[in-house]
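>>> Requesting a structural model of the entry that follows:
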Amino acid sequence: MTTIADELHEAAMTLRDVAPQITGRLAGLADPVAAWLEAEAARVLRNGRTLTTHHALAVARAVNGTAE
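Have a look, this model is predicted:
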């Protein structure tokens, strides 16, 4: 079973993998977004429940291709 923290980590890894390929105005965006997703994942793990913003989860699911 995939947890919310897993989803956030997966999206962060994906963003870091594609960061070198992003050019133009969006160049440099992937790393800060990945860091934010990792921070949200850490917060979820630290609090032992699914305490995260719905925005972080929406971004992670869009990156992971699992958006509803």
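
>>> Please make it C-alpha for all contacts and neighbour counts, starting now.
Will do.

>>> Which residues are in contact with the residue lying closest to residue 19 once chain neighbours are set aside?
Nearest non-adjacent residue to residue 19, counting by C-alpha to C-alpha, 6 or more residues apart in numbering: residue 30, 5.4 Å away. For residue 30, the contact set (C-alpha atoms under 8 Å, 6 or more residues apart in numbering) comprises 15, 16, 18, 19.

>>> Show the buried residues in those residues.
The neighbour-count test (16 or more other C-alpha atoms under 10 Å) marks 15, 16, 19 as buried among the contacts of residue 30.

>>> Also this sequence, please, to line up against the first:
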Amino acid sequence: MTSPAAELLKAAKALREVAPDITGPLSGLADPVAAWLDVEAFRATTSGRGPVFHHALAVARAINGRQP
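This next block holds a predicted model:
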């Protein structure tokens, strides 16, 4: 089983990889969303069991191709 933090980091990496290919109105969205996912991963690993916001995990799972 993959940890929530690992799922968040994987999604952030995937977003950064496709960011240059995103055009149009969403062209600047990937980097800030990836940064948000990084912050949530950090929070999940530094505060004990760390509450992961369900929204961040849902976004990460959608990016990673897994249903929330």
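
>>> re earlier: reformat the contacts of residue 30 of structure 1 as TSV; add distance to residue 55 of structure 1.
Below are the contacts of residue 30 of structure 1 laid out as TSV (distance: C-alpha to C-alpha, whole Å):
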residue	distance to residue 55 of structure 1
15	16
16	19
18	21
19	21
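
>>> and which of those residues is nearest to residue 1 of structure 1?
Distances from residue 1 of structure 1 to these, taken as C-alpha to C-alpha, are shortest for residue 15 (22.2 Å).

>>> mind listing what's buried in the helix or strand harbouring the closest one?
Element membership of residue 15 of structure 1, judged by DSSP states H and E, is helix 4-18. By 16+ other C-alpha under 10 Å, the buried positions in helix 4-18 of structure 1 come out as 4, 5, 7, 8, 9, 10, 11, 12, 13, 14, 15, 16.

>>> Determine the set of other helices and strands touching that helix.
Judged by 3 or more C-alpha pairs under 8 Å, 6 or more residues apart in numbering; DSSP states H and E, the packing partners of helix 4-18 of structure 1 are helix 30-47, helix 54-64.
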